[in-house]
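Peer 1: let me see the structure of the following:
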Amino acid sequence: MIDQQAVQSFRRLATLTVIAVYFLILVGGIVRASGAGMGCPDWPTCFGQWIPPTEESQLPPDYHERYAIGYENTQFNPVKTWTEYLNRLTGVTIGFLIFLTAWRSRIYRSDDKVIFYLSWAVFFLVGFQGWLGSTVVASNLKPVIITLHMLLALFIVALLIYILARSQKAHWGYLDISGLPAKFNKVLVAAMAMTLLQVVMGTQVREAVDLIANEHAYIDRQYWRDDFPIIFYVHRSFSSVILFTNAWLFWKIFQGVGRTTLIFKVGILLMGLIVTAIIAGISLDRLGVPPVAQPIHLLMATLIFGTQFFLAIYLHYSRNASRIM
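Peer 2: Predicted coordinates for the structure are as follows:
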């Protein structure tokens, strides 16, 4: 029998880790929006130092040649450098949290080995994600690597959510979902696939905007929209498909499930996230790509996927609660 105090401690730590990973995604979005992605041109050090410089005088005279990838024609910017460095520190902190989560998953070695093995799998995946992050820097923000970096982050979040949900499945009572249509789960899976596709298109748009921003020296944002690629308009139009698909899911929840249930509250959260993401997207389109909207838009997209994934897991375990108890 697992000690319930240890179980509660594991759940709190796993919850904190999920929140921390989403915070890292937000920080990463801030790095991209501020153009600080190459603030540190090397990895794991920053300009060859463990503590980044704060003034150009602290750099070698030939730093333009030494760090040609990223700084050949660019002056040192301490704000961008420290923004990227703090992003890295956040990533290291999360690495420790995930290690602690994996270490504390030992309590499930006998009762639920899936939680134990997946917790350690996440730890090693985060290590791979760190290496991929160094590749992003080494490739001078190569688009394909950035997309893979984003998708792996979503996969890690999904695994953490699954681990957290599985650890408390026995505490979820049976949920009567007879009021939901038979195709509800299929539409939910389709909605998750749409979200992933939208994220991939969003990274392509983000990469195009980075190039446009660089051409405009990160000023005159009101003119950036004139150079947006066709993928931007596909991405923008596809958001309506995502909105109506998830609205259908929520409407069916509204009709078929009680208002006090967790699934109903998750449905409200899902719609709130989607509306917020769309508002942030509209501001990017119509208000000259304001920097504050970019990380918010990215964070909402990842939260939407995580919420959809949690909803799918919750439905699965609630439906089978009678066999779990």
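Peer 1: from now on I want contacts and neighbour counts done on CA atoms only, so please keep to that.
Peer 2: Noted.
Peer 1: ranges for the helices of this protein?
Peer 2: 4-33, 63-66, 68-71, 78-104, 113-138, 143-167, 184-215, 230-256, 262-286, 293-319, 321-324 (DSSP state H).
Peer 1: wait, which of those is closest to Gly39?
Peer 2: helix 78-104 (3.9 Å; C-alpha to C-alpha).
Peer 1: next, the angle from that closest one to helix 4-33.
Peer 2: Counting by axes from the mean of the first three to the mean of the last three C-alpha atoms, to 10 degrees, helix 78-104 points 160 degrees away from the direction of helix 4-33.
Peer 1: give the buried residues for stretch 193-213.
Peer 2: 194-196, 198-210, 212-213 (16 or more other C-alpha atoms under 10 Å).
Peer 1: hmm, back to that, do you know which of the helices of the chain lies nearest Cys40?
Peer 2: Nearest to Cys40, of all those, is helix 78-104, at 5.5 Å by C-alpha to C-alpha.
Peer 1: buried residues in the closest one, which are they?
Peer 2: Going by neighbour count (16+ other C-alpha under 10 Å), the buried part of helix 78-104 is 78, 80-85, 87-88, 90-91, 94-95, 97-102, 104.
Peer 1: and for comparison, fold this next one:
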Amino acid sequence: MRTPSSLLADRWQPSVETVRRAAFAALVMSVVIVLTGGAVRLTASGLGCTTWPRCTGESLTPTPQMGIHGVIEFTNRMLTYVLCAAIAWATLAARCHQRWRRSLTRLGWAQFWLVMSNAVIGGITVLTGLNPYVVAVHMVAAMGLVWVALLMWERAKEGDGAPEQLVSQPLVRLSQLMVAVIGLLVLVGTVVTGAGHHPGSSSDGGKPVYRIPIDYDRLVQTHADLVFLSIGLVVALVFAFAAVKAPAAARARVRELLVVLLAQGLLGLVQYFTDAPEVMVGLHMLGAALVWAAALRVPLALRTRADEPVPADAETASRTLQAA
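Peer 2: Next up, the predicted model:
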């Protein structure tokens, strides 16, 4: 039985470069949606639309009475469709490639379902009046989307054969530990935000937005401790990769991670001592997504994946189609 995607594949067979660009576009949009979500919070527009999935009980779109906050929140919701379009392009490009990349289409569909689930979580944040725990889950799910989008982009540059490690197993484990610690760093960062200065909506004329009841300074100190641990692990990887002459890509990526992580740490320091101004917090959220993506790229540079051998019957069929 023919599907719409298989019919499209008969007429459109994108190049490898097109597949990679499409996957990269999906990755960029996954980072953009983190930044725009932060803009909603930092402009106190989290309840700009008072309900979900509509913007109000009677209107799908914001009304003039809702002002700029309604426009900002609704715009962020509409950007979800742009994100879905980027994911759809990447998934279809992988499906229509001359040799169907099933591993990539699965990652594309995983991104789609992550977006759908996060849209529901976003709706719950509105319906619960910006409950900080739900907001934290919303951010974690967005970082999960960045993870899958980055994996699809990196896999688009590899074959579908079995992965082969390029360094010893202890170094692979150390890089995985580094990723886990940075993941924990991001997770604790969402808790800091939930107890911090920007609840996401103004309390003027209404009930104040609930905050996580944990001492803010203690949370910040825990977050800072994880920053120092992360930097230490990355520095250790820089020297370890240089000592064993790890692949050039791995050495370059871990150096890039160190630069991004140090810049993010400096942003966090300035943010704390300037009482968390909105612009600094927004840059810090963008930095969190970039640090997470940079960390995920390091273990992926420690392996190689060749193309799977083409079965004889499939190769014959391909030549027949080309001849026709």
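Peer 1: tell me how the two chains score on TM-score.
Peer 2: Comparison of the two superposed chains (TM-score structural alignment, normalised by the length of structure 2) gives a TM-score of 0.78, and 288 aligned residues with a C-alpha RMSD of 3.2 Å.
Peer 1: how far away is Ala22 of structure 2 from Ser168 of structure 2?
Peer 2: Going from Ala22 of structure 2 to Ser168 of structure 2 by C-alpha to C-alpha, to the nearest Å gives 33 Å.
Peer 1: higher neighbour count, these two?
Peer 2: Ala22 (23 against 11; other C-alpha atoms under 10 Å).
Peer 1: how about the nearest residue to the residue mapped onto the more buried one from structure 1, chain neighbours excluded?
Peer 2: Using TM-score structural alignment, the equivalent of Ala22 of structure 2 in structure 1 is Leu13. Spatial nearest neighbour of Leu13 of structure 1, excluding adjacent residues (C-alpha to C-alpha, 6 or more residues apart in numbering): Thr101 at 6.3 Å.
Peer 1: separation between the closest residue to Ser178 of structure 1 other than its chain neighbours and Ile263 of structure 1?
Peer 2: Leaving out its chain neighbours, the residue that sits closest to Ser178 of structure 1 by C-alpha to C-alpha, 6+ apart is Gly256, at 7.4 Å. The spacing between Gly256 of structure 1 and Ile263 of structure 1, counted by C-alpha to C-alpha, is 11 Å.
Peer 1: looking at those two, which is more packed in?
Peer 2: Higher neighbour count among Gly256 of structure 1 and Ile263: Ile263, with 22 against 16, using other C-alpha under 10 Å.
Peer 1: wait, what's in contact with the more buried one?
Peer 2: By C-alpha atoms under 8 Å, 6 or more residues apart in numbering, the residues touching Ile263 of structure 1 are 253, 257, 311, 314-315.
Peer 1: can you show me which of these carry over to structure 2?
Peer 2: Shared with structure 2 under both residues aligned by TM-score structural alignment, their matches' C-alpha atoms under 8 Å, the contacts from the contacts of Ile263 of structure 1 are 253, 311, 314-315.
Peer 1: highest neighbour count among the contacts of Ile263 of structure 1?
Peer 2: Ranked by the number of neighbours (other C-alpha under 10 Å), those place Ile253 first, at 23 neighbours.
Peer 1: what lines up with it in structure 2?
Peer 2: Ile253 of structure 1 maps onto Phe241 in structure 2, by TM-score structural alignment.
Peer 1: that match reaches Ala249, doesn't it?
Peer 2: No. The pair Phe241 of structure 2 / Ala249 is not scored as a contact, 10.4 Å apart, by C-alpha atoms under 8 Å.
Peer 1: stretch 26-33 of structure 1 vs structure 2, average distance?
Peer 2: Compared with structure 2 after the fit, stretch 26-33 of structure 1 shows a mean deviation of 1.6 Å (mean C-alpha distance after the TM-score superposition for structure 1).
Peer 1: Ile33 of structure 2 -> structure 1?
Peer 2: Superposed on structure 1 with TM-score structural alignment, Ile33 of structure 2 falls opposite Leu24.
Peer 1: now do the contacts for its match.
Peer 2: If you count contacts by C-alpha under 8 Å, 6+ apart, Leu24 of structure 1 has them with 87, 90-91.
Peer 1: next, work out how far apart it and Val18 of structure 1 are.
Peer 2: 10 Å.
Peer 1: so who does Ala26 of structure 2 touch?
Peer 2: Going by C-alpha under 8 Å, 6+ apart, Ala26 of structure 2 touches 83, 86-87, 90, 149.
Peer 1: mind doing that once more with 6 Å?
Peer 2: 86-87 (C-alpha atoms under 6 Å, 6 or more residues apart in numbering).
Peer 1: against Leu60 of structure 2, how distant is it?
Peer 2: Distance from Ala26 of structure 2 to Leu60 of structure 2, by C-alpha to C-alpha: 26 Å.
Peer 1: what do you get for Ile33 of structure 2?
Peer 2: According to C-alpha to C-alpha, Ile33 of structure 2 and Leu60 of structure 2 sit 21 Å apart.
Peer 1: next one: Val16 of structure 2
Peer 2: From Val16 of structure 2 to Leu60 of structure 2 the distance is 40 Å (C-alpha to C-alpha).
Peer 1: what about the counterpart of Arg253 of structure 2 in structure 1, how many residues nearby?
Peer 2: The alignment partner of Arg253 of structure 2 in structure 1, by TM-score structural alignment, is Val266. By other C-alpha under 10 Å, 18 other residues sit near Val266 of structure 1.
Peer 1: and what of Arg286 of structure 1?
Peer 2: 11.
Peer 1: ok, it - contacts?
Peer 2: Counting by C-alpha under 6 Å, 6+ apart, Arg286 of structure 1 has no contacts.
Peer 1: quick one: map it onto structure 2.
Peer 2: Aligned by TM-score structural alignment, Arg286 of structure 1 pairs with Phe273 of structure 2.
Peer 1: and for Leu86 of structure 1?
Peer 2: Per TM-score structural alignment, Leu86 of structure 1 is aligned with Thr75.
Peer 1: again with Leu164 of structure 1
Peer 2: Under TM-score structural alignment, Leu164 of structure 1 pairs with Trp153 in structure 2.
Peer 1: what of Leu118 of structure 1?
Peer 2: The alignment partner of Leu118 of structure 1 in structure 2, by TM-score structural alignment, is Leu107.
Peer 1: how about its match, what does it touch?
Peer 2: Shown in contact with Leu107 of structure 2 (C-alpha under 6 Å, 6+ apart): Met152.
Peer 1: swap in Ser6 of structure 2?
Peer 2: Ser6 of structure 2 touches nothing, counting by C-alpha under 6 Å, 6+ apart.
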